[in-house]
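Asker: Based on what follows, work out the 3D shape:
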Amino acid sequence: MKKALITGLTGQDGSYLAELLLEQGYQVFGLVRRSSSGNADRISHLSGTVEILSGDLLDQCSLMDAVSYAQPDEIYNLASQSYVPLSWTQPALTAEYTALGVSRLLESIRRCKSDARFYQASSSEVFGQPDESPQTERTAFRPRNPYGVAKAYAHWMTINYRQQYGLYSCCGVTYTHESPRRGTEFVFRKITRGAALIKMGLAKELKLGNLDAKRDWCYAKDAVRAMWMMLQQEQPDDYIIASGETHSVRELVQTAFDCVGLNWEEYVSVDPNFYRPDEAVQLVGSIDKIRRQLNWEPQYPFKQLVELMVDHDLKELSEAQ
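Answerer: Here you go, the predicted structure:
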C-alpha cells in the first residue's frame, strides 16, 4: 500500500486529492495546522479514512516530525496563502507560507525521506504579465503580486532541490480551477452562488469587477488527477495544468444566470472596487506537453462546470432553508 502526505488537506484541492488517493488504495496522511476554530468542513466526510497530523509550514520541526512519522511515498504540497488580494495586505505572511514554507518542507524531505516523490502546487500567477500567449512550461516568469512572487520562489526551489540533491520533485503550474468546495470570495463561486441566491429570492443584485476580464478555468477534480499522474512518471518534470482556453467574466455570468432562467443584465452591476490592478493581463495555459506526455486533458468543459456549480449552490441553499 502506497502512503501519501498532503499539506493543505482542508482546502479545495486537498480534499479532492485525498478522495482520489483513497480510491487508488493509498494510506493518506493530512498535515493540518491547529487553530482555535475548526476548518474541516471539506473533509468531514473523510473522517476515519485519513490520518491527521499536526504541523505548520512555519515550523520546521513539525514538518520533519510529520515526514518521519508518515514515511510517505508521495508528498503533495497544496498549502499556502492563496488569495491574491490578501497577499497585498499581508505580503510577509504570504512569503512565509507560500515561499519559505516550501523550503522548509523540501529540507524536511531531504533529511527525513529523500526517496519520497514531491509535488509542488505552482501557479499561473508566476507568469504575471507574460510575453507570450498561450504560456508554456518555458515561458518566462514575471509575477506582478506578492503571491506570484512567493510561488515563483517555491517553484525554483523545487527545481533546485531536484537538480542539486536528486529529489523526485515536480511543479504543477495550475491555472484557476474551481469546484463547489471553492470559497465564495473567488469570482467563479461568487457568481454561481450569486445567481442561486437571486433565483431563490435571497439577494437582489450581484456586484462584480471587470466583466471583460478573461480567465483559464478548469475543474478542481481534473487538476488533482493531473497532480497524481505527474508523480507516477519514471522521471520528474514540470507541467502546466489548465483548460487551454479562456472565457470572460461576462460569459461566466451569462451562463450562470441562464442556468437559473434569469436575465443577468437585470441583476449584475459593475463596482470598480473589485477591479484587480493587473486586470488587463490575460493568462491561458498551453496543455500540449501534459496532453502529449501524460495523456491528460480536462474532462469537464466550461459550460458543464458552471452548471455543476450552480446546481450545487441551489441545492445547498434549498437545504439550508
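Asker: okay, CA-based contacts and neighbour counts for the rest of this
Answerer: Fine.
Asker: hey, where'd the strands end up in the stretch 51-200 of the chain?
Answerer: 74-77, 117-123, 168-174, 177-178 (DSSP state E, counting those that start in this stretch).
Asker: To Asp59, which of the ones you listed lies closest?
Answerer: For these, proximity to Asp59 was assessed by C-alpha to C-alpha; strand 74-77 is nearest, at 14.7 Å.
Asker: what packs against the closest one?
Answerer: Judged by 3 or more C-alpha pairs under 8 Å, 6 or more residues apart in numbering; DSSP states H and E, the packing partners of strand 74-77 are strand 3-7, strand 117-123.
Asker: For Glu51, find the nearest of the strands of the stretch 51-200 of the chain.
Answerer: Of all those, strand 74-77 sits nearest to Glu51, with 14.1 Å by C-alpha to C-alpha.
Asker: from the middle of its chain, how far away would the closest one be?
Answerer: With C-alpha atoms, centre = their mean, to the nearest Å as the basis, the distance from the averaged C-alpha position of strand 74-77 to the chain average is 14 Å.
Asker: before we move on, back to that, any chance of the helices and strands packed on strand 74-77 in a markdown table, with mean neighbour count and distance to Thr98 too?
Answerer: Rendered in a markdown table, the data for the helices and strands packed on strand 74-77 read as follows (neighbours: other C-alpha atoms under 10 Å; distance: least, C-alpha to C-alpha, whole Å):
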| stretch | mean neighbour count | distance to Thr98 |
| --- | --- | --- |
| strand 3-7 | 24 | 12 |
| strand 117-123 | 25 | 10 |
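Asker: Second chain to compare with the first, below:
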Amino acid sequence: MSRRALITGVTGQDGSYLAEYLLGLGYQVWGMIRGQANPRKSRISRLMADLSFVYGDLMDQGSLVSVVDTVQPDEVYNLGAISFVPMSWQQAELTTEVNGMGVLRMLEAIRIVCGLDKSRVSGGQIRFYQASSSEMFGKVAETPQHETTLFHPRSPYGVAKTYGHFITRNYRESFGMYGVSGILFNHESPRRGPEFVTRKITLAAANIKLGRQEKLYLGNLDAVRDWGFAGDYVRAMHLMLQQDQPTDYVIGTGRTHTVEQVARIAFEAVGLHWRDHVTIDPGLVRPAEVETLCADPSRAHAELGWAPTVTFEHLIQMMVESDLRQSEQEQRHADLALVASW
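Answerer: Have a look, this model is predicted:
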C-alpha cells in the first residue's frame, strides 16, 4: 500500500515542490487547505488530478483532529505558516497563532488521533516534520550556524518559529512522538512569492527589461543570506522522516551572498546594470535586522546524504528566465485584450 503524506501549506512554494516530489515517489498526497478560493492553487494546478484535499485550519484544533483522523497519514509535513518576515511586525499576534500555536495544535491532533487509534499506538507512528527557520538564529551567536547554535530571534516570525521548534522537541521527548524540525535557511525558486526580496528583484529585472517597470526599491543591500533552491530542500524534509531516530537538521548551502549580489546577477541576466535601476528606500529596512545567516549543513551531508544541486548563480538566473516568460505572456494577454476592446 502506498504511504500517505499530509502537507499543510500545500499551495505554498515548498508545499508545491514537496507534493510533486512525494507523488514521484509513489505517495498518496493530501494537501490541507483553508478554503476553495485559495489564490495560490495555481502553483499546484498541474498536480490537482493526483492530489487529494482536506479542509482544516492551523488556528482551529478541532479541524486538525478531523484532518488527521480522515487522512490517517504516515507522514505529516507542517509547512503552513505566515512566511513573509516583514509582515510579522504588522500582524504579530496572527503570526504567533499560526506559526507557533499552530504547531502545538497539529502535534496535539496527532497525539489525540494516535491515542484513539490503538493500531497506531502499537504499530507505526505518524511521523511529523516541522518547518523551522534560520530566522530563529537572528542575532547570531556564531557563524556558520549549526544544530546547537543558540537562538536569538529578531522578529515576531523568528520568535514564533522558535516556539514551534521547541514544542516539537518537547512532544518528542515527552510523548515519544516521531517529530523532527528542519532548520532551513533561505530557499527560493520561480514559485517564490513576489513579496520576497529575491523574487522581487528577479521580477523587477524582467519587467524593467520589458519596459513594464521603471525602478526597483530595496532596503538593506548588505544583508547576507545563505540562499538555495527550494526543490533541493524538500528532498531533505523527506529524508529526515526516513531515519531510524528523529533528529533535527540544519539545511543550507554553507555559502553566503548579499542582496546586492542577487540584484547584480539578476540584472546581468537581462543585459542591464543594477545600479542604473535600483533605489534605496530606508523604509524597507527591518526594525531589527538580521545581518548574516550561514548554514553548517555538515550533519545533513553526513547522516542524510543530502547536498544541494543548484548553485546560487543558476538559481537567480532560473528565476529571471521564468519571470521574463511570465511578464512576456502577461504583456501579450494585455495587448490582445486591448485589441479586443477596439
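Asker: TM-score for the pair, please.
Answerer: The TM-score (TM-score structural alignment, normalised by the length of the first structure) is 0.98; 321 aligned residues with a C-alpha RMSD of 1.1 Å.
Asker: Identify whichever of the strands of the stretch 51-200 of the first structure lies nearest to Ser286 of the first structure.
Answerer: Smallest distance to Ser286 of the first structure across these (C-alpha to C-alpha): 10.7 Å, for strand 168-174.
Asker: how close does the residue of the first structure most remote from its centre get to Leu206 of the first structure?
Answerer: Most distant from the centre of the first structure: Glu266, at 32.2 Å, with distances by C-alpha atoms, centre = their mean. From Glu266 of the first structure over to Leu206 of the first structure the distance is 10 Å, taken as C-alpha to C-alpha, to the nearest Å.
Asker: Residue in the second structure paired with Ile240 of the first structure?
Answerer: Pairing criterion TM-score structural alignment: the partner of Ile240 of the first structure within the second structure is identified as Val250.
Asker: what's around its match, how many residues?
Answerer: 25 (other C-alpha atoms under 10 Å).
Asker: Let me know the secondary structure of it.
Answerer: strand (DSSP: H, G, I helix; E, B strand; the rest coil).
Asker: roughly how far apart are it and Gly80 of the second structure?
Answerer: The separation that Val250 of the second structure has from Gly80 of the second structure, given C-alpha to C-alpha, amounts to 19 Å.
Asker: do the same with Ala92 of the second structure
Answerer: Counting by C-alpha to C-alpha - Ala92 of the second structure and Gly80 of the second structure are separated by 16 Å.
Asker: neighbour count winner among those two?
Answerer: When Ala92 of the second structure and Gly80 are compared for neighbours, Gly80 comes out ahead with 24 against 16, by other C-alpha under 10 Å.
Asker: my guess is that one meets Thr8, correct?
Answerer: Yes: contact criterion C-alpha atoms under 8 Å: Gly80 of the second structure and Thr8 qualify, at 4.8 Å.
Asker: quick one: contacts for Ser64 of the second structure?
Answerer: In this structure residue 64 of the second structure is Leu, not Ser. Contact analysis of Leu64 of the second structure by C-alpha atoms under 8 Å, 6 or more residues apart in numbering lists 56-58, 105-106, 109.
Asker: Inside helices: which ones of the residues you listed?
Answerer: Among the contacts of Leu64 of the second structure, DSSP state H puts 105-106, 109 in helices.
Asker: can I get the helices and strands packed on strand 74-77 of the first structure in CSV with distance to Leu294 of the first structure?
Answerer: Conversion of these to CSV gives the following (distance: least, C-alpha to C-alpha, whole Å):
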stretch, distance to Leu294 of the first structure
strand 3-7, 21
strand 117-123, 15
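Asker: Out of those, flag the one nearest Tyr275 of the first structure.
Answerer: Comparing these against Tyr275 of the first structure with C-alpha to C-alpha, the closest turns out to be strand 117-123 (20.4 Å).
Asker: ok, Glu173 of the second structure - how many residues close by?
Answerer: In terms of burial, Glu173 of the second structure registers 12 neighbours under the definition other C-alpha under 10 Å.
Asker: Now do the same for it: its match in the first structure.
Answerer: Under the alignment (TM-score structural alignment), Glu173 of the second structure maps onto Gln163.
Asker: Over to Ile265 of the second structure?
Answerer: For Ile265 of the second structure, the aligned position in the first structure is occupied by Thr255, per TM-score structural alignment.
Asker: I'd say that match and Lys303 touch.
Answerer: Yes: counting by C-alpha under 8 Å, Thr255 of the first structure sits close enough to Lys303 to count as a contact (7.0 Å).
Asker: still on that earlier bit, tell me the helices and strands packed up against the helix or strand hosting the match of Ile265 of the second structure.
Answerer: Under the criterion DSSP states H and E, the helix or strand holding Thr255 of the first structure is helix 249-259. Contacts defined by 3+ C-alpha pairs under 8 Å, 6+ apart place helix 249-259 of the first structure against helix 187-199, helix 302-320.
Asker: what about that helix, how far off from the second structure?
Answerer: Taken against the second structure, helix 249-259 of the first structure registers an average deviation of 0.8 Å after superposition, with mean C-alpha distance after the TM-score superposition for the first structure.
Asker: Relative to the whole chain's centre, how far out is that helix?
Answerer: Centroid separation between helix 249-259 of the first structure and its chain, computed with C-alpha atoms, centre = their mean, is 22 Å.
Asker: Residues contacting it, please?
Answerer: Counting contacts by C-alpha under 8 Å, 6+ apart, the residues touching helix 249-259 of the first structure from outside are 188, 191-192, 195, 210-215, 263-264, 303, 306-307, 310.
Asker: ditto for stretch 83-93 of the first structure
Answerer: So stretch 83-93 of the first structure is in contact with 81, 94, 145-147, going by C-alpha under 8 Å, 6+ apart.
Asker: ok, Ala140 of the first structure - how many residues close by?
Answerer: Other residues near Ala140 of the first structure come to 15 when the count uses other C-alpha under 10 Å.
Asker: for the stretch 151-300 of the second structure, what spans make up the helices?
Answerer: In chain order, the stretch 151-300 of the second structure shows helices spanning 156-175, 197-209, 230-240, 259-269, 298-299, with DSSP state H, counting those that start in this stretch as the criterion.
Asker: As JSON lines, the ones in helices among the contacts of Leu64 of the second structure with neighbour count and distance to Gly31 of the second structure would be great.
Answerer: Formatted as JSON lines, those follow (neighbours: other C-alpha atoms under 10 Å; distance: C-alpha to C-alpha, whole Å):
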{"residue": "Arg105", "neighbour count": "22", "distance to Gly31 of the second structure": "17"}
{"residue": "Met106", "neighbour count": "28", "distance to Gly31 of the second structure": "14"}
{"residue": "Ala109", "neighbour count": "21", "distance to Gly31 of the second structure": "16"}
